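Chemist: The following comprises the amino acid sequence and a computationally predicted model.
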Amino acid sequence: MISIATWNINSVRLRMPQVARYLAEHGPDVLCLQEIKTVPELFPAQAFADLGYTYQAVHGQKGYHGVATVSRIPMHEAHRQDWQANGEARHVGVILDGCGVALENVYIPAGGDVPDREVNPKFGQKLDFLQRMTDWAQDLTRPSIIVGDFNIAPLESDVWSHKALLKVVSHTPVEVETLARFQAAHGWVDVGRQLIPAPERYYSWWSYRAKDWRANDKGRRLDHIWASPDVAAKAVAHRVLEDTRDWEQCSDHVPLITEFDL
């Protein structure tokens, strides 16, 4: 049994106390972090090692983006992809040594505020990023898991109001359709929705702008754990740790954790 968690931490150095608390209380075997916002040399590697997470793969950059996968079970870094074709640190892939499963940790671009690539180049970069991911996924043969902040809430029940967000970046039809093509390219199974079926309430992000995020509850499911069909069939449990959104100096995202009987 292997437990895998994903969390957009929004600065790992700033929020290392929250990460340490999460690891102490929930103890996933592997934790994939996005938006670490630090270069590898300043990543808190020793702090993770002291918590038992001695296997680490870090792809970071100064002040922005960045991903890291830390594990207390043996793994090794396999590759990094530049799906934005601009050198940003948005992906790291590892192999879990005990079972041979590939674990891909990705931070898809947010895409700016206007869902029009002619007006907003960032939106076009997001769609192009997803197309490059799709091209890559078509050639995959190894059993795989892909996790991270996809910055897209694909289903109507993945947002607080489908109607209100249809023209808001992260839930527009073109993003949903582009993500669906990526999903089809490898037959990825949305493990979160496999175990928390739609239309059950399921969010992973709430804006900092809401004074009372619980009362407001205008959430979106931007974070995902997907797997190839052979691996998804072995998923036995999935949790969303909403309570972390109440912690001091919290991230605006909360962790997801899935258990696989591999």
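Modeler: Sure thing, it's come through.
Chemist: use CA for all of it now, contacts and neighbours both
Modeler: Fine.
Chemist: what ranges do the helices span in the stretch 101-250 of the chain?
Modeler: 121-137, 162-165, 173-186, 191-195, 213-216, 229-232 (DSSP state H, counting those that start in this stretch).
Chemist: any chance of those helices in JSON lines, plus mean neighbour count?
Modeler: Converted to JSON lines, those look like this (neighbours: other CA atoms under 10 Å):
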{"stretch": "helix 121-137", "mean neighbour count": "18"}
{"stretch": "helix 162-165", "mean neighbour count": "13"}
{"stretch": "helix 173-186", "mean neighbour count": "17"}
{"stretch": "helix 191-195", "mean neighbour count": "20"}
{"stretch": "helix 213-216", "mean neighbour count": "12"}
{"stretch": "helix 229-232", "mean neighbour count": "18"}
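Chemist: Out of those helices, which gets nearest to Asn8?
Modeler: Across these, Asn8 has its closest neighbour in helix 191-195 (16.1 Å, CA to CA).
Chemist: if I look at Lys126, how far off is Tyr22?
Modeler: The gap separating Lys126 from Tyr22 is 30 Å, by CA to CA, to the nearest Å.
Chemist: So which residue is dead centre in this protein?
Modeler: Centroid check for the chain by CA atoms, centre = their mean gives Gly148 as the closest residue, at 1.2 Å.
Chemist: how far away is Ser179 from Ala210?
Modeler: One thing to correct before we go on: residue 179 is Leu, not Ser. For Leu179 relative to Ala210 (CA to CA), the value is 28 Å.
Chemist: Ignore what I typed, I meant Asn86.
Modeler: From Asn86 to Ala210 the distance is 33 Å (CA to CA).
Chemist: who's more crowded, those two?
Modeler: Taking other CA atoms under 10 Å, Asn86 and Ala210 do not tie; Ala210 has more neighbours (12 against 8).
Chemist: dump the residue contacts of the closest residue to His238 other than its chain neighbours.
Modeler: Spatially, and ignoring its direct neighbours in sequence, His238 is nearest to Thr258 (4.3 Å; CA to CA, 6 or more residues apart in numbering). Going by CA atoms under 8 Å, 6 or more residues apart in numbering, Thr258 touches 3-5, 225, 235-239.
Chemist: before we go on, here's another structure to hold up against the first:
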Amino acid sequence: MPFTLATWNINSVRLREALVSRLLTDEAPDVLCLQEIKTPLDKMPVEAFHALGYRYIVARGQKGYNGVAILSKLPIMDAGDRDFAGLGHARHVVAQMENGVTIHNFYVPAGGDVPDREQNVKFGQKLDFLSEMRDHFHWQRPDRAILVGDLNIAPREDDVWNHKALLKIVSHTPVEVEALGAVQEAGGWVDITRQDIPQGQLYSWWSYRSPDWDAADKGRRLDHVWATPDIANAGHSSRILRAARGWEQPSDHAPVFASFDL
């Protein structure tokens, strides 16, 4: 069963309902994973998504913050969630497809501005979240699984606009990159985006602080699509819809796509 999946930090699904509908109409992924929906589920605009053929929704909501959702044209079942690091945040949800493939949708904490857990509680929470992800996938090693989301780390030198300039900036510090690598190794996860696009600068996020984000192009690849080794070779056609960053009142993230022949 071939299908296309997209992941997108939407930065408020209610504020950007029209953008989600545009993506679903123009690009028509079979599955769309959203992060930072920033709404309790009873306020989520599900009717609009149902009308576009996305009748299956598995989500965890939270008023004003965080929140993750999986919208699908294909049947999916709710397969639970985990409160990593005990933060009480809606940052993880799991859905299972009819073919047995499990989809993990994550929103890893951003970590604040200071890359020091002694000075910055949020950075410590981020590292703890990643450590628990590592341990979880070590003890419950996944198979036939896909992991997507805003992981809030750009791991490779060519995942940021300037490697040296960002070594002390949260999202690209060595301690974060090492922690994300440990999560990837624990689950045997394969980076599908870089499997398909192994070379060159590649970004999925551009700061709102840059008045001309497109020309300045000071981006980072914070959004990821991973798969377990048993299905990684079925992944293909990865791309980042950079144009969505330029839509009216956009998210600061762009959607990341991959297709799977399973």
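Modeler: Yes, it's here. Just so you know, these numbers come straight off a predicted model, no measurement behind them.
Chemist: Kindly provide the TM-score of these chains.
Modeler: The TM-score (TM-score structural alignment, normalised by the length of the first structure) is 0.98; 260 aligned residues with a CA RMSD of 0.7 Å.
Chemist: Count the neighbours of the nearest residue to the residue nearest to the centre of the first structure once chain neighbours are set aside for me.
Modeler: The shortest distance from Gly148 of the first structure to any non-neighbouring residue, by CA to CA, 6+ apart, is to Val106 (5.0 Å). A count of nearby residues for Val106 of the first structure, using other CA under 10 Å, gives 28.
Chemist: Now check Val106 of the first structure against the second structure: what is it aligned to?
Modeler: Matched to the second structure by TM-score structural alignment, Val106 of the first structure sits across from Phe106.
Chemist: Quick check, its match in contact with Asp150.
Modeler: Yes: using CA atoms under 8 Å, Phe106 of the second structure makes contact with Asp150 at a distance of 6.4 Å.
Chemist: Roughly how far does the residue nearest to Asp116 of the second structure when sequence neighbours are not counted sit from Leu166 of the second structure?
Modeler: Distances taken as CA to CA, 6+ apart place Phe123 nearest to Asp116 of the second structure, at 6.4 Å, with adjacent residues excluded. To Leu166 of the second structure, Phe123 of the second structure is 16 Å away according to CA to CA.
Chemist: Which other helices and strands does the longest strand anywhere in the second structure contact?
Modeler: Longest strand in the second structure, counting residues (DSSP state E): strand 2-9. Applying 3 or more CA pairs under 8 Å, 6 or more residues apart in numbering; DSSP states H and E, we find strand 2-9 of the second structure packed against strand 31-35, strand 145-150, strand 223-227, strand 256-261.
Chemist: Including distance to Arg14 of the second structure, could those go into TSV?
Modeler: Below are those laid out as TSV (distance: least, CA to CA, whole Å):
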stretch	distance to Arg14 of the second structure
strand 31-35	12
strand 145-150	18
strand 223-227	21
strand 256-261	20
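Chemist: And those strands: which comes nearest Leu15 of the second structure?
Modeler: strand 31-35 (13.4 Å).
Chemist: Am I right that the residue nearest to Asp116 of the second structure is in contact with Val108?
Modeler: No: counting by CA under 8 Å, Phe123 of the second structure stays clear of Val108, with 11.1 Å between them.
Chemist: thinking again about what came up before, nearest to Asp82 of the first structure, of the contacts of Thr258 of the first structure?
Modeler: For the contacts of Thr258 of the first structure, the nearest to Asp82 of the first structure is Ile225 (20.3 Å; CA to CA).
Chemist: residues touching the closest one, list them.
Modeler: Contacts of Ile225 of the first structure (CA under 8 Å, 6+ apart): 6, 145-148, 190-192, 256, 258.
Chemist: at 6 Å instead, please
Modeler: Under the criterion of CA atoms under 6 Å, 6 or more residues apart in numbering, the neighbours of Ile225 of the first structure are 147, 191.
Chemist: I'd like the distance between it and Ala232 of the first structure.
Modeler: Taking CA to CA, one finds Ile225 of the first structure at 10 Å from Ala232 of the first structure.
Chemist: before we move on, back to that, so for Arg82 of the second structure, which of the helices and strands packed on strand 2-9 of the second structure sits nearest?
Modeler: strand 145-150 (13.8 Å).
Chemist: okay, now Gln62 of the second structure: neighbour count?
Modeler: 18.
Chemist: Thr39 is in contact with that one, correct?
Modeler: Yes: the pair Gln62 of the second structure / Thr39 is scored as a contact, 5.2 Å apart, by CA atoms under 6 Å.
Chemist: joint contacts of those two?
Modeler: Going by CA under 6 Å, 6+ apart, no residue sits against Gln62 of the second structure while also sitting against Thr39.
Chemist: Give me the residues contacting stretch 61-70 of the second structure.
Modeler: Outside stretch 61-70 of the second structure, the residues that reach it (CA under 6 Å, 6+ apart) are 32-41, 57-60, 90-91.
Chemist: Tell me which two in those residues are the farthest apart.
Modeler: Top of the distance list for the contacts of stretch 61-70 of the second structure (CA to CA): Leu32 and Pro40, 18.3 Å.
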